[in-house]
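**Student:** Have a look at this prediction, sequence included:
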Amino acid sequence: MTQGIFITLEGPDGAGKTTVLQELVPRLEALGKQVITTREPGGVAIAEEIRSVILNPQNTAMDDKTELLLYIAARRQHLKERIIPALEDGALLLVDRFIDSSVAYQGFGRGLDIEAIDWLNQYATDGRKPDLTLYFDIDVEEGLARIARNKHRDVDRLDMETLDLHERVRKGYLTIVDKEAERVVKIDASENVEKVVEAAYTAIYDRLFR
């Protein structure tokens, strides 16, 4: 049985990674790969229900640790129901957010203990990490401006956070890039979509297929 390939896409809000993910699918399928896409939090029924609780803008009373634990619970269910079966089936799996989001948002953004988050991620995933992570980097104000211009996007609880939190999140991601350069590739998300997609595809091809 051929083990699949596990790729995650990360970035601050407004970086455009979800759009890039969709554009990557046909190009990767052209390589003869079975491509499966999914997202966190969500991807399976239980995790999608947890997602709705986390992102509900009415849940302003949610404690930071509660938020973290909900993300971790959704991650575990997603891993068991979606990620592991796809990889065991030999698929090329593209996941919109994974363990790095918890470090960036709840660790650097919320100020929770990063060692504790690393332990929870390890526990929830049985130590599984992506083969490759694409980090889409963009100036925080530009990213939030993109969100504001997108009239079709629903406003969620994280969209209501301060600029300062989003700055800390970006700092967290950049710290991860420096720490795990063998796994994480930084993509300039300020370019137009075509250039960002090309850079992402090139990173995948060079790291995993060349």
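**Tutor:** Sure, I can see it.
**Student:** Please make it C-alpha for all contacts and neighbour counts, starting now.
**Tutor:** Will do.
**Student:** all strands for the chain, in order.
**Tutor:** For the chain, the strands defined by DSSP state E cover 5-10, 35-39, 92-96, 132-137, 184-188.
**Student:** which helices and strands does the second one pack with?
**Tutor:** Read that as strand 35-39. helix 17-29, strand 92-96 (3 or more C-alpha pairs under 8 Å, 6 or more residues apart in numbering; DSSP states H and E).
**Student:** what's the most buried one of those?
**Tutor:** strand 92-96 (a mean of 23; mean count of other C-alpha atoms under 10 Å).
**Student:** Tell me which residues are up against that one.
**Tutor:** For strand 92-96, contacts defined as C-alpha atoms under 8 Å, 6 or more residues apart in numbering pick out 4-10, 17-18, 21, 33-40, 83, 86-87.
**Student:** Apply 7 Å and report the result again.
**Tutor:** Under the contact criterion C-alpha atoms under 7 Å, 6 or more residues apart in numbering, strand 92-96 has outside partners 4-10, 18, 33-40, 86.
**Student:** closest one to residue 54 among the helices and strands packed on strand 35-39?
**Tutor:** Closest approach to residue 54 among the helices and strands packed on strand 35-39 (C-alpha to C-alpha): strand 92-96, 16.3 Å.
**Student:** put this beside the first:
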Amino acid sequence: MKQGFLLSIEGPDGSGKSTLIQELASHFSDTGREVVVTREPGGARIAEQIREILLNPDHAEMEAKTELLLYMASRRQHLVEKVLPALERGALVLMDRFIDSSLAYQGYGRGLDLEAIHWLNQFATDGKNPDLTLLLDLPAEQGLGRIQANRSGDVDRLDQEDLSWHQRVRQGYLQLLDENPNRLVKVDASLDLPEVLDQALQRIAERLSL
């Protein structure tokens, strides 16, 4: 049996994570390998219910530490219920957000203590890290512009944040990239989708034998 592999896709809002993941899933499914696509927050029944609480725009009064702890609860349930079993089967797991999102959004975005978030991440995951993380990078203004142009549904709670908050999130991701060069690799998300996909596949091929 092939060893399972956890590939997380990170990036600020509007960076195109979901679209890229679908393209990657199609590519690797054609190789005959089991591919599991999932997301945070969510990905499992209880975790999806927590997601609804987190993103509900009526919950604007949610305090930053409450937000962080809800993300961690969702993360734990999702990991044990869906991700770890898939990895044990030898699947390639493509995850839309994982541990780095908490550091970027709640750490750099909200200003919560980074060491505390690191500890909570380790506690929630029993130290499980992605095998590789693709960081889709683009300016916050461009990402928010894409969201506005493509919006077809309701606004969620995080959509209500101002530009400066999204800029802090992006800078947080870039800081994480500098601190974790062996696990995080950058993909220029400002390009057209075929070019982004090509970059992503090159980055994966440089690190993996999938």
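**Tutor:** In hand now; what should we look at? Just so you know, these numbers come straight off a predicted model, no measurement behind them.
**Student:** coming back round to it: want to try a markdown table for the helices and strands packed on strand 35-39 of structure 1, with distance to residue 55 of structure 1 as columns?
**Tutor:** Formatted as a markdown table, these follow (distance: least, C-alpha to C-alpha, whole Å):
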| stretch | distance to residue 55 of structure 1 |
| --- | --- |
| helix 17-29 | 17 |
| strand 92-96 | 16 |
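**Student:** Nearest to residue 169 of structure 1, out of those?
**Tutor:** Nearest of those (C-alpha to C-alpha): helix 17-29, 15.6 Å.
**Student:** name the helices or strands packed onto the closest one?
**Tutor:** The contact analysis (3 or more C-alpha pairs under 7 Å, 6 or more residues apart in numbering; DSSP states H and E) places helix 17-29 of structure 1 against helix 193-208.
**Student:** quick one on the thing from earlier: got CSV for the strands of structure 1, with distance to residue 116 of structure 1 too?
**Tutor:** Below are the strands of structure 1 laid out as CSV (distance: least, C-alpha to C-alpha, whole Å):
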stretch, distance to residue 116 of structure 1
strand 5-10, 20
strand 35-39, 23
strand 92-96, 23
strand 132-137, 22
strand 184-188, 21
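**Student:** between the ones you listed, which one is nearest to residue 126 of structure 1?
**Tutor:** When the strands of structure 1 are ranked by proximity to residue 126 of structure 1 (C-alpha to C-alpha), strand 5-10 comes first, at 14.8 Å.
**Student:** Mean distance of the closest one to its aligned residues in structure 2, please.
**Tutor:** Averaged over the aligned pairs, strand 5-10 of structure 1 sits 0.3 Å from structure 2 after superposition, using mean C-alpha distance after the TM-score superposition for structure 1.
**Student:** who's in contact with residue 6 of structure 2?
**Tutor:** 92-94, 130-132.
**Student:** what residues are up against the nearest residue to residue 146 of structure 1 once chain neighbours are set aside?
**Tutor:** Closest residue in space to residue 146 of structure 1, ignoring its immediate chain neighbours: residue 14 at 5.7 Å, by C-alpha to C-alpha, 6 or more residues apart in numbering. Listed by C-alpha under 7 Å, 6+ apart, the contact set of residue 14 of structure 1 reads 143-144, 146-147.
**Student:** Tell me how far residue 14 of structure 1 lies from residue 32 of structure 1.
**Tutor:** Counting by C-alpha to C-alpha, to the nearest Å, the gap from residue 14 of structure 1 to residue 32 of structure 1 is 31 Å.
**Student:** ok, now residue 164 of structure 1?
**Tutor:** Using C-alpha to C-alpha, residue 164 of structure 1 is found at 44 Å from residue 32 of structure 1.
**Student:** Please apply the same query to residue 117 of structure 1.
**Tutor:** 37 Å.
**Student:** quick one, which of the two is more surrounded?
**Tutor:** Between residue 117 of structure 1 and residue 32, counted using other C-alpha atoms under 10 Å, residue 117 has the larger neighbour count: 20 against 8.
**Student:** Can you tell me how far that one is from residue 16 of structure 1?
**Tutor:** For residue 117 of structure 1 relative to residue 16 of structure 1 (C-alpha to C-alpha), the value is 25 Å.
**Student:** Also residue 198 of structure 1?
**Tutor:** 14 Å.
**Student:** Comparing the two, which shows the higher neighbour count?
**Tutor:** Comparing residue 198 of structure 1 with residue 16 by other C-alpha under 10 Å, the one with more neighbours is residue 16, at 21 against 15.
**Student:** how about the spatially closest residue to that one that is not a sequence neighbour, what does it touch?
**Tutor:** Spatial nearest neighbour of residue 16 of structure 1, chain neighbours left out: residue 189 (7.1 Å); criterion: C-alpha to C-alpha, 6+ apart. By C-alpha under 7 Å, 6+ apart, residue 189 of structure 1 lies in contact with 15, 136-138, 196.
**Student:** Thank you, goodbye.
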